[in-house]
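> this one's sequence-less:
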């Protein structure tokens, strides 16, 4: 089948889904909490809960893709997104707002990268890795599009109407994309006939826990830096304007890393790219510790951080297929991503906790270096041949 229409359509849906479910809170959160009378801590604790819900449903979403296909699961994600956006748009009090974000967390499990990757794995054949990279190129623009869009809509019509508009976009763009462009469920050659797909042999492989925890460690570190980026830079001597400038370069660096990965995907194994991604994460942290004002260390940091983060997203979808095959791949990706989503949920507060305990900025970052080294070690353990 022709993959370009499928990847392009899923890419548009990914921009919308990431932009509305994950990034919009950065712009719409302040006016929402001001009107509903809740604190910033309360709002982002609820969002942390949404990420935990996403992790909880990740394995179920993957298993459903194996059994019923991506069309059903991604469409369900669109329906949940519509419900979540409408709950947020009409929330009369904090309780309904909490319900809206928790439904949004469930929607994330059914319509973001992992279910999209698992869907592509059933239709892309040998072109799977390149299709994953191409899809992430679209997703990389979600914040670039939805932060200014959310601000524009907020200033024009307010946060409630913005969420209502996003509900409409999910209803009239994402849902039709998932119903019309995603092919019907396709059983893979190794799967038996019938409704029940064969489970992945990786679930009994001793290398799987190492791979799972390596990705969780990386997600934890990248999650810490993403949330605390501005304060980490300003505390190292950059002005607020300089820190914002550096942070704005992260997205383009992610896209640049993914373009490079696309160019070498036919010659370099995904697991090799994974090792490079972990090394880039380490380089970025060391550079961040070394930053003293706006200089070469800050440039090295944003380049290594952007490239490493951008490429690791691809590795999460391609390395498991390379190591374990694509039998029961949806459930496998869900199993792996669950730990990562939990890590992403607790990462920002964990780093804040280290600072609250009295650790200096650099000491707390040194702790992140330790987590990164552990993640790299776990990833290398996962690359061993199965005993």
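Everything's here; your move. What you see is a predicted model, and the numbers here were worked out from it, not measured in a lab.

> When you work out contacts or count neighbours from here on, use the C-alpha atoms and nothing else.
Will do.

> Please list all residues in contact with the spatially most central residue of the chain.
Residue closest to the mean C-alpha point of the chain, counted by CA atoms, centre = their mean, is residue 113 at 6.6 Å. When contacts are counted by CA atoms under 8 Å, 6 or more residues apart in numbering, residue 113 touches residue 14.

> redo that, cut-off 10 Å
Neighbouring residues of residue 113 by CA atoms under 10 Å, 6 or more residues apart in numbering: 10-11, 14, 17-18, 119, 132, 135-136, 139, 313-314, 316-317, 333.

> Filter those down to the ones in helices?
10-11, 14, 17-18, 119, 132, 135-136, 139, 313-314, 316-317, 333 (DSSP state H).

> May I see the ChimeraX selection of the buried members of the residues you listed?
Filtering these down to the buried ones (16 or more other CA atoms under 10 Å) takes a single ChimeraX command:
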select :10,11,14,17,18,119,132,135,136,139,313,314,316,317,333
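
> From what I see, residue 355 and residue 232 are in contact.
No. Residue 355 lies out of contact with residue 232 (CA atoms under 10 Å); the separation is 11.6 Å.

> which residues do these two both contact?
361-362.

> quick one: which of these two has more around it?
Legend: neighbour count by other CA atoms under 10 Å for residue 355 and residue 232, higher for residue 232 (20 against 15).

> residues touching the nearest residue to residue 212 once chain neighbours are set aside, list them.
Distances taken as CA to CA, 6 or more residues apart in numbering place residue 336 nearest to residue 212, at 5.0 Å, with adjacent residues excluded. When contacts are counted by CA under 10 Å, 6+ apart, residue 336 touches 55, 58-59, 114, 208-209, 211-216, 316-317, 320.

> okay, pairing it with this:
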């Protein structure tokens, strides 16, 4: 593929993924406080819906992958984004906690079809050996989704209420993200139309790998990182405001994690050929553990809030 074609394929996907992460994923922690104040539901009850969405997304990811492998990448990718936007609209109508859970269960299904995994699967099928560069560009840009979502949600909810903010997020998905996704994914299918079907030997490879203890150790480590990230982005704003920090300060702090993630990913790109992957992975986990300790001590020593932002973003990135 020529460089110009590569850029035309990658940048629309990068913009679309940034919007999707901001609107469908980060909107939950960004609006959590408003939901708690309006509905009076407990923080535990509310965050359970987000946990359900993440678990549902993980469970549905293999289904989305199989559909993409059958040549339905564009339909799965764009259809999931449209469904996610419609569910955001439906979210503005909920009045009961079970309805809130039901909507986020549905959003969890759509996450499996339109976030990183399906996007990267499409790029891998299309670009082959060049997919890594494309995936890097998309993940670097989408790493700023939280930086977009938190301030936008704060401003929009302050001006139009949380329902207005959610409707704006839904509209941005439909008007900007979906057309970009459709154009890029359709182009990817045309370019990768002659891609070979995996052999039966390759099809059995995942099962062979899954029998290795190292696979499960890695899976557990990644699950812990994912859990840490989910807890931090969901609870940082309420935690900081409860401990006396201004809401604007809390939003600034959580928003700056995104740029730190980008820095972290860029650093890994620079050292990955010189430093063993295991060392990088362990260092990231230590950084995120240190970030949690910094957050705990930020009330007594506010400068530790900057340490939390730096370490959490760097480790997660």
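Thanks, I have the structure now. Only a predicted model underlies this, so the values are computations on that prediction, with no experimental measurement involved.

> coming back round to it: tell me which of the ones in helices among the contacts of residue 113 of structure 1 is nearest to residue 78 of structure 1?
residue 17 (8.3 Å; CA to CA).

> Would you check how far apart the residue nearest to residue 212 of structure 1 and residue 185 of structure 1 are?
Distance from residue 336 of structure 1 to residue 185 of structure 1, counting by CA to CA, to the nearest Å: 23 Å.

> wouldn't residue 131 of structure 1 be in contact with residue 138 here?
No. Counting by CA under 10 Å, residue 131 of structure 1 sits too far from residue 138 to count as a contact (11.1 Å).

> Please identify which of those two sits among more neighbours.
residue 131 (23 against 19).

> Which residue of structure 2 is paired with the more buried one in the alignment?
Counting by TM-score structural alignment, residue 131 of structure 1 corresponds to residue 134 in structure 2.

> distance of residue 289 of structure 1 from residue 235 of structure 1?
Counting by CA to CA, the gap from residue 289 of structure 1 to residue 235 of structure 1 is 11 Å.

> show me the contacts for residue 44 of structure 1.
25-26, 29, 50, 345, 349.

> Could you dump those residues into CSV with secondary structure, distance to residue 308 of structure 1 and neighbour count added?
Output for these, formatted as CSV (DSSP: H, G, I helix; E, B strand; the rest coil; distance: CA to CA, whole Å; neighbours: other CA atoms under 10 Å):
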residue, secondary structure, distance to residue 308 of structure 1, neighbour count
25, helix, 25, 20
26, helix, 23, 14
29, helix, 28, 14
50, helix, 26, 27
345, helix, 20, 26
349, helix, 23, 16
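
> would you list every one of the helices in the stretch 251-387 of structure 1?
Using DSSP state H, counting those that start in this stretch, the helices of the stretch 251-387 of structure 1 run over 270-290, 296-324, 329-356, 361-382.

> and residue 99 of structure 1, which of these is closest to it?
The closest of these to residue 99 of structure 1 is helix 329-356. By CA to CA, the value is 17.3 Å.

> And for the residue nearest to residue 67 of structure 2 when sequence neighbours are not counted, the neighbour number?
Once flanking residues are discounted, residue 67 of structure 2 sits nearest to residue 73: 6.9 Å by CA to CA, 6+ apart. For residue 73 of structure 2, the neighbour count with other CA under 10 Å is 26.

> again with residue 306 of structure 1
For residue 306 of structure 1, the count of nearby residues is 28 (other CA under 10 Å).

> What's the match for it in structure 2?
Checking TM-score structural alignment: residue 306 of structure 1 goes with residue 313.

> Okay, helices next: where are they in the stretch 1-150 of structure 2?
For the stretch 1-150 of structure 2, applying DSSP H, counting those that start in this stretch gives helices covering 3-20, 27-39, 43-67, 73-91, 97-114, 116-127, 131-142, 145-172.

> would you turn the ones you listed into JSON lines with distance to residue 283 of structure 2?
Shown next, in JSON lines, are those (distance: least, CA to CA, whole Å):
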{"stretch": "helix 3-20", "distance to residue 283 of structure 2": "27"}
{"stretch": "helix 27-39", "distance to residue 283 of structure 2": "26"}
{"stretch": "helix 43-67", "distance to residue 283 of structure 2": "25"}
{"stretch": "helix 73-91", "distance to residue 283 of structure 2": "34"}
{"stretch": "helix 97-114", "distance to residue 283 of structure 2": "29"}
{"stretch": "helix 116-127", "distance to residue 283 of structure 2": "24"}
{"stretch": "helix 131-142", "distance to residue 283 of structure 2": "20"}
{"stretch": "helix 145-172", "distance to residue 283 of structure 2": "23"}
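
> between those helices, which gets nearest to residue 275 of structure 2?
Counting by CA to CA, residue 275 of structure 2 lies closest to helix 131-142 out of the helices of the stretch 1-150 of structure 2; the figure is 18.3 Å.

> from the chain's centre, how far out does that closest one sit?
13 Å (CA atoms, centre = their mean, to the nearest Å).

> With stretch 189-204 of structure 2 instead?
Using CA atoms, centre = their mean, the offset of stretch 189-204 of structure 2 from its chain centre is 27 Å.

> got it, and stretch 9-19 of structure 2?
That offset, for stretch 9-19 of structure 2, works out to 13 Å (CA atoms, centre = their mean).

> ditto for stretch 235-251 of structure 1
Per CA atoms, centre = their mean, the centroid offset for stretch 235-251 of structure 1 relative to its chain is 22 Å.

> wouldn't residue 242 of structure 1 be in contact with residue 232 here?
No. At 12.0 Å, residue 242 of structure 1 does not count as touching residue 232 under the criterion of CA under 10 Å.

> Please name the residues that touch residue 57 of structure 2.
Per CA under 10 Å, 6+ apart, neighbours of residue 57 of structure 2: 51, 64, 105-113, 115.

> Distance to residue 233 of structure 2 and neighbour count for those residues - can I get that in TSV?
Putting these into TSV (distance: CA to CA, whole Å; neighbours: other CA atoms under 10 Å) gives the following:
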residue	distance to residue 233 of structure 2	neighbour count
51	12	18
64	26	26
105	19	22
106	21	18
107	18	28
108	17	27
109	21	23
110	20	29
111	17	30
112	20	27
113	22	30
115	17	23
